[in-house]
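Novice: Okay, sequence plus prediction incoming.
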Amino acid sequence: MGTLAVEPATHSSPPPGPDRPAPRRSARLYGPLLAFLIASGAFCASWAARGTFPFGTTGRAVNDQANQYVPFHRALWDLVHGRAAGDLLFTWRGGFGQQFLSDYHTYLGNPFSWLAVLVPRAHVDLAVFAITPVTTGAAAALMTVYLGMLRPGPWWQRGVLGAVYGLCGWALSDASYIPMWLWGLVALPLLGIAVEWCLQERRWPGVALLVALAWFGNFYTAMMATMAAGVLLAVRLILLDLTRAQRLRAVWRAATATATGILLTLPLLLPAFLSSAAAQPTGAAAFDPVRIEVFLTGMLPGTHLWGGRPRLYVASLGLILAGAFLLNKAVARRTRLVWAAAALLVLVSFQFPPTQYVWHGLAVPNGNPYRETFVFSGMLVVIAWLSLAHRPRPAHLALSAALLVAAAFALRRTDDFGGATWPAVLGGGAVSLLALVLLALGEKRRVLVPLAAVLMIGVVLAESTAAAVNADARRARERWAKPVATSSESITNHFEAVRSVDGWPAYRTDPGTPHTSYNDAAALRAEGPQYYSSYLPARTYQALEPLGYGWTNSGRTLFGADNPVLDAIFSIGARAEPGPEKNSWQARTFPAPPLVTVRSGPYASPNPPASVYARQEQLLGATVYQVPPVTRGGTATLQTYATRCLPGSEAFWYSPRLYGTLTSGGTARPLEDRTTGVVRLGEVPASGTVDVTVKTRTRGATAGEHPIGCLDRAELARTVARLTTTGATHVTTTGHTIEATLPDGATGTAVLAMTDIPGWRCSTPVKNFHGLVSLDIPPTTKHLSCTFTPQGLTPGLTAAALALLALTSVTVAGLRHRRRP
């Protein structure tokens, strides 16, 4: 194994050796610990300043934090504590049964997510919030270690700049409430350390494990961090004084270790990729870069722009040091040019669609299109450290600070400019400059160094706290990001009501409405249709949407519907609903067929095929609705509908294209187009007349030809009794398997109350029954069973086993080589 040639002292630093002993282990921990405390402390201080939970009564959960991350972490708690209906591969709690492995990899991959299983279930949301300061603190600590590998220097200075990275604009504004994305902040310095090991021709197994750790946490941001690591490797290969053979060996080690590390994650990565391919597609638009002035404004500290804007900034201290880097003649000219060129190329790549698609894995981002900006912030901090480690001159620092102020002045009229930006630029910039000048003077007057240290730590902590407060406050003004509570008396009572009627797997329990989150089935330990995930299969959406279930997010979010026919189809035998007192909930049970029913022959609904009621009947296998023609009147914004039904029947309404208010029988109900689903109107009066008025803001749309269906409850009861009698006598579910015992002489088709998603393998070939799983019943068959295996799991495990074998072989060979005399 060759030795690593290094640059002169002005370029980089050699690793510890016989002539340069490594620092004491305890001393090596000081810098990372300081970085961790500053980064995590700034987040906690910002929450306390805003009075948000757990430092106040204001809700903490933002958008998907309430709708996905807290519910999925509660599902993880249930899984670990043996309370889950399912296992790591599959869950029955949501979407009438869905894969769980891809959800785990995407939403729960951050290793700190396991903090949630260490607390009582009632406090899982608090553990989810704690993931943010803990992860950003870990990222800051690892960046401190990486900076020390690039260039030695005082531990506290590296710790401060490590915290500057952990508190970059991307972390404060974009990913502060997204546990799995925050792992990308950790992945970048992790892979930077791996790059240095490759250059030193050391620890190939360690490099592979660091890559695997980055990709296990979250493949999306790990992919971005891996590409950034490629840039870091290229820069170091250019700057270090290496032979051609040494460069080739470094590239070979990096490539093979990266491939091995990624292959180790393939049991999670491949199923997630295939689940994404089978998921309901989104309506993501093509990348449209923001205007150049908006883009540049995103580099100013403390700025939080609306919508999908790039948050590129770091604290003023980092910006001033990075600006002085190009002027610092203590750094070799080649080093300055190469690092500056690399950072500039990365920055420019964010504005061009082809390179943006590469950063995002050749996909159009659904949401903020600038999700990779932490990469630039990381490079900015590296440049700032190289500048600080080479003792920049006060004049150069002052010029850099002046340029920062000038840039803020030039961009002051950009949309949404303001908030914490001027205080950060003027106040934070002035204190940062003062601290750096004192540090420079401290070379001759050592008494000034502690003062400089206090100022540097204080300004980063204060400025980042203010920026986080500003980001939270401005984001909360957007309707989609208004923080909500994830713990309350109502939520606790809702959970207890659901548990009081638990009957799984004899029947399902629907958590009811109003919902607490889009994943109430997972959050409240129920088995209803409520499910929100990027992996919601297109087949599930295609099966449930035509039946009258509400949906949103391009079909990746499903809601429940209080409809007796749908309850019968999907074996829902209990439902929670608000009680008479404030924050109270109650639950009721009712007869429901088993999860596996038997259909003896074909059935065709006599009602109009295009109506939601006929589609429900096709699945139920019985005629239970009257779907009469309606008479429409009124105006475009105040529409009236009238029809006649059998007195005593129960009227329902379905209008997925109308948004507004529905009034019938003196009762007003909100209509939110496709989100609402089927609506219960009530009992048809003795006159048989059903009148509906819709005040709508949806111009040009109507309720369609068959919005009203009238349910014969007696006929439905007879149908439920028949399906119960002829259906499975016993059903068991264990993890990702369902087994059913059929009555003697059962013939025809067994219909399982779960959607026909990719991955089901059954005791007889699977057939699609209007979107549900069904099986032909062979003669004399008494037992049926189905097992779910995520697509890609088997080849993923095979590839991971081969990668593990390679990793083990190299490790053993290395140990044997070291033991040779």
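Specialist: Good, I have the coordinates.
Novice: contacts and neighbour counts: CA atoms only from here.
Specialist: Fine.
Novice: so the residue nearest to Ala703 when sequence neighbours are not counted, which of the three states?
Specialist: Spatial nearest neighbour of Ala703, excluding adjacent residues (Cα to Cα, 6 or more residues apart in numbering): Ser655 at 4.7 Å. When classified by DSSP: H, G, I helix; E, B strand; the rest coil, Ser655 comes out as coil.
Novice: Which secondary structure elements does the helix or strand harbouring Ala402 sit against?
Specialist: Secondary structure from DSSP states H and E places Ala402 in helix 394-410. Contact partners of helix 394-410 among helices and strands, from 3 or more Cα pairs under 8 Å, 6 or more residues apart in numbering; DSSP states H and E: helix 316-325, helix 429-441.
Novice: Kindly recompute the last result at 6 Å.
Specialist: With contacts taken as 3 or more Cα pairs under 6 Å, 6 or more residues apart in numbering; DSSP states H and E, helix 394-410 sits against helix 316-325.
Novice: contacts for the helix it packs on?
Specialist: Ile383, Ala384, Ser387, His396, Leu397, Ser400, Ala401, Gly429, Ser432 (Cα atoms under 6 Å, 6 or more residues apart in numbering).
Novice: does Gly709 really touch Phe652, like I thought?
Specialist: Yes. Contact criterion Cα atoms under 6 Å: Gly709 and Phe652 qualify, at 5.3 Å.
Novice: Second structure for comparison follows:
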Amino acid sequence: MPPAAETVRDEVDGEEAADGAPGAPRAPRRPTVVGPLSAALLGAVLFCLATRLSGSHPFGPMTRNVVDLGQQYLPYHAYWRSFLLGETRGDAFLNWNSGFGANFLGDIGTYLSSPFSLLVVLFPADRIELALYVVTAVKIAAAAAAMALLLLRLRPGPWPVAAVLGTAYALSGWTFGSGADVPMWLDGLVAFPLLCLVGEWARAGRRPVLGPLVVALAWTANFYTAYMATVGAAVVLAVRLLTADETAGARQRLVGALRAARAVLIGVGLAAPLVVVVFLATRVADPTPETTFAPAAWTDLVARLLPATESVDSPALFIGTPALALALTLPFHRAVPPRVRAGWSAAVVLVALSLQWEPTHLLWHAGASPNGNPYRQAFVLCGLLLIAAWFSAAPGMPRPAALLAGGALLGLLAWAAQGSPDIDGWTYPVLAVSAVLALAAAVLLTLPDGRIPARVLPVLAVTLLVVAQAGETAVTGKRIEEQQREKLASSPRVGPWHTAVADAVARADGWPRHRTEPGEVPGGNDVLLVGGQGADYYSSLTSEVTAGTLASLGFGYYAKGRHPVTLDNPVTDALFSIATRVRSRPTEPVRRDAAPRASVSVTTTPVPPLVTVRAPDRRGTRPGDSAFAEQERLLGAEVYELPPVTRTGRTLTARCPAGSQVWFWAPEYKGAAALLGEWSVDFDGRPPAVRAPMQALGTVPASGDVRVELTPEARPRLPRRPVGCLLQDRLDSAVRQLTATGATRVHTTGHTVTAELPQGSQGFAVLAVPRVSGWRCAAGAAEPRPARAYEGLVAVPLDGRASTVTCSFQPPGLRLGGAVGLAALLALAATGVLHRRSRR
């Protein structure tokens, strides 16, 4: 080994000398402390630097709220902050704000159960974007620290290199392209090295209690990516069992594997109270269209190893040119035992191949091919590449032959990536600069003693390595953010528009006497951001009942049904007890580089209470072949005229009562529609992803002639009855009837509704909440039973004797998960007791 490499090993690996030892040189701190801390600091700084270079908030004017970051994670963290501070109407079981009542414990387990999410309480409500950014940065720092710690535990080596490689893992292309936009996945990034540590403890027979607790924490934080991390950790454990100790027998290896399996089983069991709830919620979630896995072109896969590349159709594998070069030298590094070289090289190749084969693709994703990004497990391969890089770097700088071989492989990969559409104009220039700096660092470590002191050479080499890795990472992060802004839809920053609507909602809120609908604001999950109780809801767990019921009533949706949106319609307002509606209009164009502003208005109309009484014979008899008829069936009265429609080219003609309001329902229609003499209204139907909501076109003239002009963007697909004319006097009469026979008083707690009814009520008490799994109800003093459904809403049969009804929601799976969790806790306690006895 070159003298300089020996020096850096001596300086960074030595334990601290005994205090006061005469003549003892001052040794550095423990590498397993300073290495992870350095990685965490470097990772957070580089992430912020990449954001600054891209001009994104909070270091620039541009929004970071790309797709789900703005539509899901930002609103959820805003609501989470309010929930933790006791400012919400619901509790951990039920979210009253979204989707007219949604399973909140399932959403907690999907989006918010990470301990890092608790940081949002440290920020004011109007700084929720900054709070989420800090949460993201802290997760990245934790991932860097965890990987650096793992590397130093796998094999002693120079802590500065471990810190750099830990940072490379935390700021891989996967992090910039996927994790930073879906912050919940970053918990899997943290979990992978921690679960690998659990495997190391199991192999050595250490920490039998802490290991399951780490597994439980990982699976509780985000079980989806924790599953992938667990599969990846199993690969790492298998390689370690086969390569770490050549003297170990088959029995020792089997015992180590069984200890690891025990830790995983107990840990997952401890997380079961949340995991089971989420699992059962996914079973009843609105199904997304099945997807067929198509492997990425190998040219694109290779290109994603290079800097400044971005795509959702290929795996993000960038880890930095210096780190990749080190990984590629491992097969040729003679200072590393052959078994270790073969084991880690085989693991990297096999995992890379598993990304491209459908059976193993399904294994990585727990049997279900995901919609959208099919390479969500790519962070595991990034981790394996960095472990390979560490095993090549830890024994000292590879010899020139190994460096040349690794460099040749790197050059071959760069050449093979030519022609890939993922290659950016920055890719090859950044790659070249980083490679030159990494080569300079290698040369410094091979220089003989001369004018430059031997202790200075390692410092200069590490400095060049940090500059090469850090500069390339920052530029890659900048370019990925910029490319995403160009390719993907984004929401504007939270600003005065949201604040104005939130203030209006807070002043008008009358829950539970009635709902307050905040209307549309930029972004998604509006009620989570600004308050109120509306239809808007975007979750992977959106119930099929909720999506189907609202769609049948004329509501629109995005995300293939999992994002229902508000419907500004007086009939559905009556059905869901929406008395107060906030409407807002932008006062200036909505831009990506500025916070949006709008004028806000509030209107209030009489509506029935949250709980109404429906006699069985009060249901509408009109066939349910349109959203208009479905509304009438649920209302129990015919309030629309549904005229025959004649279609001539792009013109629809019909006749309706003068003064009635014309409504147009065409969920698959994309284009504009205009009533003669009125403003045109835009529809954005794009099946199966987007369903256009029903909208008002104007008032029927005195002649009674209805003429609707269509301006479609494609061949229009219209339902049989796309036009309904609403007669306000009929609706007013229906509202008065439902109010007179409905609840006289409604009281709600976190997940319970109690309503007092007029004496002698018969038929059904209907709660204006979708009948999702978990609702149990009782009339009077009867035993609670699973709620009945009335046209998709929660219903309780009445026999004329009960004057109260009570409905309560409990997330399905909570009892089963609790039982499994208790059993796992007992198993953990028994494991701890047996371990202590064996040590004695």
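Specialist: Perfect, I can see it now. Not measured: the values here are computed from a predicted model.
Novice: Let me know the distance separating Leu118 of structure 1 from His81 of structure 1.
Specialist: 10 Å (Cα to Cα, to the nearest Å).
Novice: go on, Thr226 of structure 1?
Specialist: The value you get for Thr226 of structure 1 to His81 of structure 1, if Cα to Cα is used, is 35 Å.
Novice: neighbour-wise, which of these two wins?
Specialist: Thr226 (24 against 11; other Cα atoms under 10 Å).
Novice: Nearest spatial neighbour of the most centrally placed residue in structure 2, chain-adjacent residues omitted?
Specialist: Centroid-nearest residue in structure 2: Val182, 4.5 Å away (criterion: Cα atoms, centre = their mean). Excluding its sequence neighbours, the residue lying closest to Val182 of structure 2 (Cα to Cα, 6+ apart) is Leu69, at 6.0 Å.
Novice: Tell me which residue of structure 1 lines up with that neighbour.
Specialist: Leu69 of structure 2 maps onto Gln65 in structure 1, with residues paired by TM-score structural alignment.
Novice: measure that match to Arg477 of structure 1 for me?
Specialist: Taking Cα to Cα, one finds Gln65 of structure 1 at 17 Å from Arg477 of structure 1.
Novice: Same drill for these two, tell me which one is more crowded.
Specialist: Neighbour totals were compared for Gln65 of structure 1 and Arg477, and Gln65 leads with 24 against 12 (other Cα under 10 Å).
Novice: Make sure the more buried one is indeed in a helix.
Specialist: Yes. Secondary structure of Gln65 of structure 1 (three-state DSSP): part of a helix.
Novice: residue ranges of the strands in the stretch 101-250 of structure 2, please?
Specialist: 102-103 (DSSP state E, counting those that start in this stretch).
Novice: hang on, I meant the stretch 551-700 of structure 1
Specialist: So, for the stretch 551-700 of structure 1 - with DSSP E, counting those that start in this stretch - the strands run 551-552, 557-558, 572-578, 585-589, 596-599, 625-626, 631-634, 638-644, 650-653, 659-664, 667-672, 679-683, 689-696.
Novice: Nearest approach to Ala208 of structure 1 belongs to which of these?
Specialist: strand 557-558 (36.8 Å; Cα to Cα).
Novice: Relative to structure 2, what is the average displacement of that closest one?
Specialist: Once the two are superposed, strand 557-558 of structure 1 sits an average of 0.7 Å from its aligned residues in structure 2 (mean Cα distance after the TM-score superposition for structure 1).
Novice: for stretch 459-466 of structure 1, same thing?
Specialist: Looks like 0.9 Å for stretch 459-466 of structure 1 (mean Cα distance after the TM-score superposition for structure 1).
Novice: what's that stretch aligned against in structure 2?
Specialist: The aligned range for stretch 459-466 of structure 1 is 468-475, by TM-score structural alignment.
Novice: what's in contact with that stretch?
Specialist: Leu46, Ala50, Gly320, Ser434, Leu437.
Novice: mind checking how far Phe43 of structure 1 is from Val134 of structure 1?
Specialist: Using Cα to Cα, Phe43 of structure 1 is found at 10 Å from Val134 of structure 1.
Novice: hmm, I was thinking of Met223 of structure 1
Specialist: 22 Å.
Novice: now Arg539 of structure 1
Specialist: 38 Å.
Novice: likewise Leu547 of structure 1?
Specialist: 44 Å.
Novice: cool, Gly759 of structure 1 as well?
Specialist: Applying Cα to Cα to Gly759 of structure 1 and Val134 of structure 1 gives a distance of 36 Å.
Novice: if you count what's nearby, which of those two comes out ahead?
Specialist: Val134 (19 against 15).
Novice: Structure 2: which residue goes with that one?
Specialist: Aligned partner of Val134 of structure 1 by TM-score structural alignment: Val138.
Novice: Sticking with the closest residue to its match other than its chain neighbours, tell me its helix or strand.
Specialist: Distance criterion Cα to Cα, 6+ apart; nearest residue to Val138 of structure 2, sequence neighbours excluded, is Ala44 at 7.0 Å. Here Ala44 of structure 2 is covered by helix 31-54, with elements defined by DSSP H and E.
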